[in-house]
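Student: attaching a predicted model along with its sequence, questions to come.
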Amino acid sequence: MATLIKPGPPDPSKSSIESNLFTNTRPLWHPPGARGIYGGAVIAQCLSAAQRTVPENFTVHSMHCYFVLAGNADIPIIYHVERVREGKSFATRTVQARQRGKPIFTTTMSFVRENSGGKQLVEHASEMPDIAGPVDEEQDLRSPQGSDGPFQSQRIDILNHDSASPHEKKTRQWVKARGRISPSGGHQAHLSALAYMSDSYFIGTVARVHRLWRYAAPRNADGSKATAMIDDDVVKKLRSMDDDTLARMQGMDADVIDEVRKLKLDNNNNNDGDAKASTAAAAPRPEVGMMVSLDHTIYFHNPREFRADEWLFTEMESPWAGDGRGLVFQRIFTREGKLVASCVQEGVVRLKQPADSKL
């Protein structure tokens, strides 16, 4: 993140001009098959830009975002910070991310002055569920953005996965930033990293609790989306891989991999595994036709009491889906069980429609 307008040396005879324009210095990640850049990157960079315009003793406590247009990874993004309010206890910032002169993302953030709540406080917090800690062995980690991606994750089995009610299921994972965040970034760097990771598999929770097919669609030579297919040959190839190789696969939906693992287990217990694989591959199962985020909200609860480069536990659930949209709630805890953030996201979740259907 770099400012576009660098302030000159102070001149007491002139009024100060504050720098409110920022841009990214590196291309942002475009997930395979996605309509645009990874939303968490824009969220994090908007937060980073806004944090540079508030006093050091002010910390973000809420962030309300809207995804307007798909971002292009090949074009720099201009982040314009508007200083909406400067209060004694609270400050408000609005950031608009623009490409080609058009807004692709907008967010409003509220910052609170540290220790402004007084000596006597009203306090309570949800407790972290009793869950096994992360396994630190490298082979058990996922790198959603490739081996050089900025964060790592470790999936945990979906709670109540066999329930017939999607709203009863909870998807869970451990996440952390790769490597060690430099002390020079201060607490702001950890907040930006958490904001970045908060978008990981977020609206995808709806697809997972409904057990929808979801995997990156291939592209034709002209860049258009090709027909997404998974056939017997693909399933057989996946079944031939060991679990470590499956865990490292990029761009393949976790539920597809889970299904393959189940097929492998069936094959170990039944010599008719190939028939089962063929049946599973051909069985009619709803497929995601479109899934994009519409909005994203983060409430930061203990913004200076966690490290994003240490394991954080996330739990997501979807209380509702309908009318082509889905809603997901997320809670983020430290490994020690402290609730550090609550997030909400709504997104478009449309099924692939039959060829003869008309909307």
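Tutor: Arrived safely.
Student: please count neighbours and contacts with C-alpha atoms only from this point.
Tutor: OK.
Student: which SSE is immediately downstream of whichever helix in the chain runs longest?
Tutor: Ranked by residue count, the top helix of the chain under DSSP state H comes out as helix 254-269. If you walk from helix 254-269 toward the C-terminus, the next helix or strand you reach (DSSP states H and E) is helix 273-282.
Student: show me what counts as buried in the next helix or strand after that next one.
Tutor: Going down the chain from helix 273-282, the next helix or strand is strand 288-300, by DSSP H and E. Buried residues in strand 288-300, defined by neighbour count with 16 or more other C-alpha atoms under 10 Å: Val288, Met291, Val292, Ser293, Leu294, Asp295, His296, Thr297, Ile298, Tyr299, Phe300.
Student: show residues contacting the helix or strand just after strand 288-300.
Tutor: Counting by DSSP H and E, the element after strand 288-300 in chain order, helix or strand, is strand 312-322. The contact list for strand 312-322 (C-alpha atoms under 8 Å, 6 or more residues apart in numbering) reads 166-176, 202, 205-206, 209, 326-335.
Student: what's the spacing between the nearest residue to Ser143 once chain neighbours are set aside and His30?
Tutor: Excluding its sequence neighbours, the residue lying closest to Ser143 (C-alpha to C-alpha, 6 or more residues apart in numbering) is Gln152, at 4.8 Å. Gln152 sits 17 Å away from His30 when distances are taken as C-alpha to C-alpha, to the nearest Å.
Student: likewise for Val344?
Tutor: Distance from Val344 to His30, by C-alpha to C-alpha: 22 Å.
Student: the more surrounded of those two?
Tutor: Using other C-alpha atoms under 10 Å, the more surrounded residue of Val344 and His30 is Val344, with 22 against 18.
Student: name the helix or strand for the nearest residue to the more buried one once chain neighbours are set aside, please.
Tutor: Excluding the flanking residues, the one nearest Val344 by C-alpha to C-alpha, 6+ apart is Phe329, at 4.7 Å. Assigned by DSSP H and E, Phe329 belongs to strand 325-334.
Student: and here is the other one:
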Amino acid sequence: MSKELQDLLDLLDLERVEEDIFRGVSRPSLVPRVFGGQVAAQALVAAGRTVPANRPAHSLHAYFLRPGDPGVPIVYTVDRIRDGRSFTTRRVVAVQHGQPIFHLSASFQTYEEGLDHQFPMPAAPDPETLPTAAEALPRDLPPDVAKRLIEARAAVDLRYVDAPPWGTVGVPREPHSQVWFRTNGKLGGADAGSLLHVCLATYVSDMTLLDSVLLAHGRGGWAVGDVVGASLDHAMWFHRPFRADEWLLYDQESPSSGGGRGLGQGRIWTADGRLAVTVIQEGVVRVPRG
């Protein structure tokens, strides 16, 4: 296991302050706010720790309310909304400086058999044939930007099928992107579909989902400063068990942008073709003035 992955696991290992109150810290941020995927993953950890282990998460719906302060711990308060025979519902509010910064509702379900179908997995090259995120960085990126991009993804082996937005600035492309990802090291002891794997996928899901919005307009995003953005809301549905330390294909597209917002939707597939997760997110996408 890489040191960076261990640091991420430590980040998700929240301190339990009271029965339903947890506290988490943040990792250094590329921008002066907490990474949205971190808050969502930590909130899901808090919710999951109040639910029996035999009820895995099957969905989450969240709103980002205020920018998080990377220098201050985040307090997560869990509200036990419902404990039914098959489903468990939890609500989590993340608080800093006495104000809510994030709100999550998550649902958990006891496994049961049912009707089963899925879309076919889209075509994608073998991830082992693709360059790593560090190898794929354009050579003309400012050194400080390149360094921050590498550090932000050090815990995850992330491989773009095509060039990322900052690799083709000024050239509008189809609003569609694909990345393969897995943790940068093996996760021993955690079963497929367990809370750890689900929370790690939640963390990664916020890294690239709005890339397809940028691609449609030939924008490079925060990496080159031609767009100001932030997550507004985030929803995920977990369909089938998966492991975050094995290759997962994240197929993403943007059906629409407008009004200073962009919508991204994605599907996460296991390497053997099982649809594991569906993700939808809307975010602020603004062009800086002047």
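Tutor: Looks like it arrived, so ask away. Quantities reported herein were computed from a predicted structural model and do not represent experimental measurements.
Student: in the first structure, point out the residues matching stretch 175-182 of the second structure.
Tutor: The aligned range for stretch 175-182 of the second structure in the first structure is 169-176, by TM-score structural alignment.
Student: how far does that stretch sit from its chain's centre?
Tutor: The gap between where stretch 169-176 of the first structure is centred and where its chain is centred comes out at 11 Å by C-alpha atoms, centre = their mean, to the nearest Å.
Student: show the buried residues in the contacts of strand 312-322 of the first structure.
Tutor: 166-167, 169-176, 202, 205-206, 209, 326-335.
Student: mind listing the helices for the second structure?
Tutor: 3-12, 36-48, 143-152, 195-208, 211-217.
Student: let's have those helices in TSV, adding distance to Gln109 of the second structure.
Tutor: What follows is the helices of the second structure, written out as TSV (distance: least, C-alpha to C-alpha, whole Å):
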stretch	distance to Gln109 of the second structure
helix 3-12	22
helix 36-48	11
helix 143-152	33
helix 195-208	12
helix 211-217	32
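Student: any idea which of those is most buried?
Tutor: Across the helices of the second structure, averaging neighbours per residue (mean count of other C-alpha atoms under 10 Å) puts helix 36-48 on top, at a mean of 26.
Student: that helix vs the first structure, mean deviation?
Tutor: Aligned to the first structure and superposed, helix 36-48 of the second structure gives a mean residue distance of 0.8 Å (mean C-alpha distance after the TM-score superposition for the first structure).
Student: need the residues that contact that helix.
Tutor: 11-14, 20-22, 24, 26, 57, 62, 64, 76-78, 90-94, 102, 104, 106, 195-196, 199-200, 202-207, 231.
Student: and the residue nearest to Ser143 of the first structure, what pairs with it in the second structure?
Tutor: With TM-score structural alignment as the criterion, Gln152 of the first structure matches Asp157.
Student: who's in contact with its match?
Tutor: Thr132, Ala133, Phe181, Arg182, Thr183, Asn184.
Student: wait, the third one touches Arg159, no?
Tutor: Yes. The criterion here is C-alpha atoms under 8 Å, and Phe181 of the second structure meets it with Arg159 at 6.3 Å.
Student: who are the neighbours in contact with Ser86 of the second structure?
Tutor: Residues in contact with Ser86 of the second structure (C-alpha under 8 Å, 6+ apart) are Gln109, Thr110.
Student: measure the residue mapped onto it from the first structure to Ser342 of the first structure for me?
Tutor: Ser86 of the second structure maps onto Ser89 in the first structure, with residues paired by TM-score structural alignment. Distance, Ser89 of the first structure to Ser342 of the first structure, by C-alpha to C-alpha: 22 Å.
Student: check Thr108 of the first structure too.
Tutor: 16 Å.
Student: same question for His301 of the first structure.
Tutor: 8 Å.
Student: which one's more surrounded, those two?
Tutor: When His301 of the first structure and Ser342 are compared for neighbours, Ser342 comes out ahead with 20 against 17, by other C-alpha under 10 Å.
Student: my guess is that one contacts Phe333. True?
Tutor: No. Counting by C-alpha under 8 Å, Ser342 of the first structure stays clear of Phe333, with 9.1 Å between them.
Student: what does Ala276 of the second structure align to in the first structure?
Tutor: Checking TM-score structural alignment: Ala276 of the second structure goes with Val340.
Student: its match touches Arg307, doesn't it?
Tutor: No. The pair Val340 of the first structure / Arg307 is not scored as a contact, 10.2 Å apart, by C-alpha under 8 Å.
Student: show me the contacts for Arg267 of the second structure.
Tutor: Leu249, Tyr250, Asp251, Gln252, Leu275, Ala276, Val277, Thr278, Val279.
Student: taking the centroid of the second structure, which residue is nearest it?
Tutor: The centroid of the second structure falls nearest to Ser205 when counting by C-alpha atoms, centre = their mean (2.5 Å).
Student: quick check: closest non-adjacent residue to that residue.
Tutor: Spatially, and ignoring its direct neighbours in sequence, Ser205 of the second structure is nearest to Gly37 (6.9 Å; C-alpha to C-alpha, 6+ apart).
Student: give the aligned equivalent of the one you found in the first structure.
Tutor: Match for Gly37 of the second structure (TM-score structural alignment): Gly40.
Student: could you do Gly218 of the second structure as well?
Tutor: Counting by TM-score structural alignment, the partner of Gly218 of the second structure is Arg211.
Student: quick check: its match vs Gly204 of the first structure, distance?
Tutor: Taking C-alpha to C-alpha, one finds Arg211 of the first structure at 10 Å from Gly204 of the first structure.
Student: sounds good, over and out.
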